[in-house]
Structure formats: C-alpha cells, structure tokens
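1. Compute the structure for the input listed below.
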Amino acid sequence: MSDELTGKTVAFLVAPEGIEQVELTEPWKAVEQAGGTPKLVSTDSGEVQGFNHLDKADTFPVDATVSDVSPSDYDALVLPGGVANPDYLRTVDEAVAFAKGFFDAGKPVAAICHAPWTLVEAGVLSGRTITSWPSLQTDIRNAGGTWVDEEVVECTSGPNTLVSSRNPDDLPAFCERVVAVVAKG
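-> The predicted structure follows:
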C-alpha cells in the first residue's frame, strides 16, 4: 500500500442507479490503496445500484448527498460512467453544480466512459481536451471541447486538471493517472 494520497479525500459522484460498477470500484480501490479516503456522494441517501453493463450488480452505501456537501470538503472528484448514471446526474442541478464547483476551485476531476455528460451540462469543457465513450464526442465538441480517442487524457489547459478515459478497458491507465494527479493536488 502506498501513501501518496494520505490525508486526501476523494468524492465519487453517482446517481442512485445505473453506475457501471467496475468504473466505481476500480478507481475506489486505487484511491484506497494509495492511502486516500474515497467517499460516495449521490443525489439520494441510502444505497446506490451498480450495474455490469445492463445487468444489476452490487449496491453501495452513500456517504453523503450533494445537498449536504461542498467541493471544499474534498480534494478531488471522480465521475464513474454507465449510461444511465451521468444521464441522470446532468438533470439534477445540485449534482451539476457540485461537479462544476471542483473546476471553479481548481481541484482535479476524473471522468470515464459516459461520465463527461455531467461535465457537458456543467459547461466546463470549453477549451479542454477529453476522451470518453465514442458516442459522446459530438456532445463534447458542441460544448467547446476537443474529443480524442485515447486510453487516458490528462488536460491541464483550464482551471484544474481533468483526467478522462474511454471505457472499462482503460481502467488500469485511468486509475494510475487519477492517483498521480490527486497526489499532485
């Protein structure tokens, strides 16, 4: 176990259901293994439902709701994917404002797969280079971002560092980069 994230708390923002489970659990483990403290933030209290693609998987306890926390409570934000997860989050004003708050505060944000939909809604992708699941590329371009097809992208051309990856196959590189970026601050 490494200690590069000791003293760092990382928010994982998710909807009540539709989270691609591996895109939550793998970065979560990476943060823990690096000595950090991951916290599950959702729009509702209780538990959230993970999915393996379209099949229900495990449930996870929510640590806090977006109405009860602020980006100032965390050192970084991770946005897992799953199609339904970010599609729901982008319809909840408090969730969108929470994600945008990390950009406003200059704190690292990491998004994988469909998760950038929340960032499109937050209006924070103008001038940024990002990757995602390919079906989001038009949305990202329409939001002023530059979409690229790469395993992991670290964009520093804005108020914060933005890490992104395309899909679960990219998780090893994504997790490694998330830990490195959060460790830098």
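2. okay, CA-based contacts and neighbour counts for the rest of this
-> Will do.
3. center of the chain, which residue is that?
-> Centroid-nearest residue in the chain: Leu79, 1.5 Å away (criterion: C-alpha atoms, centre = their mean).
4. which residues touch it?
-> Leu79 makes contact with 12-14, 109-112, 115-116, according to C-alpha atoms under 8 Å, 6 or more residues apart in numbering.
5. Out of those residues, the closest to Glu94 would be?
-> Closest approach between the contacts of Leu79 and Glu94, by C-alpha to C-alpha: Leu13, at 11.3 Å.
6. Give me the nearest residue to the closest one, chain neighbours excluded.
-> Excluding the flanking residues, the one nearest Leu13 by C-alpha to C-alpha, 6 or more residues apart in numbering is Val41, at 4.8 Å.
7. Spell out the secondary structure type for that neighbour.
-> Judged by DSSP: H, G, I helix; E, B strand; the rest coil, the three-state class of Val41 is strand.
8. Could you measure from it over to Ala99?
-> Using C-alpha to C-alpha, to the nearest Å, Val41 is found at 11 Å from Ala99.
9. where exactly do the helices run in the chain?
-> Per DSSP state H, the chain has helices spanning 21-33, 84-89, 93-104, 116-122, 137-142, 171-184. These are given in chain order.
10. so what secondary structure elements neighbour the longest one?
-> Judged by 3 or more C-alpha pairs under 8 Å, 6 or more residues apart in numbering; DSSP states H and E, the packing partners of helix 171-184 are helix 21-33, strand 152-155, strand 162-165.
11. That helix vs helix 21-33, what angle?
-> Using axes from the mean of the first three to the mean of the last three C-alpha atoms, to 10 degrees, the direction of helix 171-184 lies 40 degrees away from that of helix 21-33.
12. Same list (the contacts of Leu79) but as TSV, adding distance to Ala57 and neighbour count.
-> Output for the contacts of Leu79, formatted as TSV (distance: C-alpha to C-alpha, whole Å; neighbours: other C-alpha atoms under 10 Å):
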residue	distance to Ala57	neighbour count
Phe12	18	23
Leu13	18	28
Val14	15	32
Val109	25	27
Ala110	23	26
Ala111	21	26
Ile112	19	28
Ala115	19	32
Pro116	23	30
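13. Now show me the structure for the sequence below, then we'll compare the two:
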Amino acid sequence: MTTSNDSQNSEKVAFLVAAEGIEQVELTEPWKALEQAGYQPVLISPESGTVQMFNHLDKADTKKVDVTVADAQGGDYAALVLPGGVANPDALRTDKDAVAFVREFVDSGRPVAAICHAPWTLVEADAVDGRQLTSWPSLKTDIGNAGGTWTDQEVVIDGNLITSRNPDDLPAFCSALLDALDGK
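-> As a prediction, this is how the structure comes out:
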C-alpha cells in the first residue's frame, strides 16, 4: 500500500487506533478503499511506533503509526475512521487526547465512520446523544445509556456519523464513507 499526494484527491483521512486490539480487516479494508479513491490514509495513535492488529483474538500484522494523537491536528483531515476490535476502542476511550480528537471531529461536521466496537469511543466523547447508530450488538445498552438509538442495520448514517456492525458490513461501510467524502 502506498500513499501518494499525486493521486486524484490527496486529502488526508485519519484512522485513530490504540496500540493493540485493532480488528485488522476493519482497518485495512477502509484504508484500501480510501487509497483506491485517491485519499491519503494516516494512522494516528496515542503512542508512536507500531500498532498490533488482530484477526479476532489472534495476532495479525503490525502497522507503523504516522502521528501521535497529541500531535495530530483535526483540521488537517477530511474524515475520521474508527476501526473496531474489542480492546482497541476500550483503550482509546481512556485516552483524553483520543477522546478530544473524536469529539472535535464530530463537532466539526466532517465524516466520522465507526465500525463494530468503535462506537464505544463515540460514547465516551459524548457524541451519540440524540443520534441513531449501529455497532456490535453488545454495545446496544451503552449507546442507549448515552442517549443514542441503536438499530440493527449494516450501515447507519446520522448526519456526519457513519456506523456499521461488523466486518461483514465493510462493503456498505466503505461505500458510505466514500459517499460522505465525495458529498462534502
């Protein structure tokens, strides 16, 4: 995978992840879709170095962090992608810089796409009150307790929030993200 500013659209898209516990396909498939559309994905994490991706509970590939969340400027990115995995968003929601970064994006009106367990970070950022979204089913109560309405659909779009339930929903998730970027 290469990122190039010579492509048809060199706008950057932020991918915010923790140091480990990222569901690999939920990072790599949107990343690939964005690159193919000419966007420049950027990996942001609370710590520099590399992050550990997983295929469910099994360690998978690692990926180099491009910038730490403390050093990232939200205004530099056209959209934010929050991949799932259970441990990934659970760790992100305890990092004040990550939560602030997500909150800034939601407030900006730019697209925020979260899949599987990633809406936990949206809950922590107080970004679901009055909003409709979907996620892995175990987050239904958390979303409801935070004032959101959970629904069981492959993709839910509410304003600038794009959410999906699991890796099976990736085609619809990626399509909705690209549509949001094209329509901004």
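14. returning to that earlier point: so of the helices and strands packed on helix 171-184 of the first structure, which one's packed in deepest?
-> strand 162-165 (a mean of 27; mean count of other C-alpha atoms under 10 Å).
15. which secondary structure elements does it contact?
-> Using 3+ C-alpha pairs under 8 Å, 6+ apart: strand 162-165 of the first structure touches strand 109-112, strand 129-130, strand 152-155, helix 171-184.
16. between these, which gets nearest to Thr37 of the first structure?
-> Set against Thr37 of the first structure and scored by C-alpha to C-alpha, those come closest in helix 171-184, at 11.6 Å.
17. quick one: contacts for the aligned partner of Glu154 of the second structure in the first structure?
-> When the first structure is aligned by TM-score structural alignment, Glu154 of the second structure is paired with Glu151. By C-alpha under 8 Å, 6+ apart, Glu151 of the first structure lies in contact with 131, 165-166, 170, 173-174.
18. rewinding a little: mind checking which of the helices and strands packed on helix 171-184 of the first structure is nearest Phe103 of the first structure?
-> So among these, strand 162-165 is nearest, using C-alpha to C-alpha, at 8.8 Å.
19. hang on, the earlier thing: how about CSV for the helices and strands packed on strand 162-165 of the first structure, with distance to Ile19 of the first structure added?
-> Listed next are these as CSV, based on distance: least, C-alpha to C-alpha, whole Å:
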stretch, distance to Ile19 of the first structure
strand 109-112, 11
strand 129-130, 20
strand 152-155, 20
helix 171-184, 15
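20. Tell me the counterpart of the residue nearest to Leu13 of the first structure in the second structure.
-> That one, Val41 of the first structure, aligns with Ile44 by TM-score structural alignment.
21. Enumerate every residue touching its match.
-> 14-17, 65-69, 72.
22. what about the first structure, which of those residues hold up?
-> Retained in the first structure by both residues aligned by TM-score structural alignment, their matches' C-alpha atoms under 8 Å are the following of these: 14-17, 65-69.
23. Next, check those against the strands and list the overlap.
-> Mapping those onto strands (DSSP state E) picks out 14-16, 67-68.
24. from the residues you listed, which single one is nearest Ser138 of the second structure?
-> Nearest to Ser138 of the second structure among these is Leu16, at 21.4 Å by C-alpha to C-alpha.
25. Pull up the distance across stretch 55-69 of the first structure, start to finish.
-> OK, stretch 55-69 of the first structure end separation, C-alpha to C-alpha: 30 Å.
26. Where does that stretch end up in the second structure?
-> Against the second structure, stretch 55-69 of the first structure falls on residues 58-72 (TM-score structural alignment).
27. for the matching stretch, the distance to its chain's centre please.
-> 13 Å (C-alpha atoms, centre = their mean, to the nearest Å).
28. go on, stretch 46-56 of the second structure?
-> 14 Å.
29. in it, what's buried?
-> 46, 50-54 (16 or more other C-alpha atoms under 10 Å).
30. now these in TSV, with distance to Trp150 of the second structure?
-> Below are those laid out as TSV (distance: C-alpha to C-alpha, whole Å):
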residue	distance to Trp150 of the second structure
Pro46	28
Thr50	33
Val51	30
Gln52	29
Met53	27
Phe54	26
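31. Sitting in strands, which of those residues do you find?
-> Per DSSP E, those map to strands at 50-54.
32. check contacts around Lys39 of the first structure.
-> So Lys39 of the first structure contacts 9-12, 62-64 (C-alpha under 8 Å, 6+ apart).
33. meant to ask about Thr43 of the first structure, not that
-> Counting by C-alpha under 8 Å, 6+ apart, Thr43 of the first structure has contacts 14-16, 65-67, 89, 92, 94-95.
34. Filter those residues down to the buried ones, ChimeraX style.
-> To isolate the buried ones among those in ChimeraX, judged by 16+ other C-alpha under 10 Å, type:
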select :14,15,16,65,66,89,92,95
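35. Please identify which pair of the contacts of Ile44 of the second structure lies farthest apart.
-> Largest separation among the contacts of Ile44 of the second structure by C-alpha to C-alpha: Val17 and Ala72, giving 12.8 Å.
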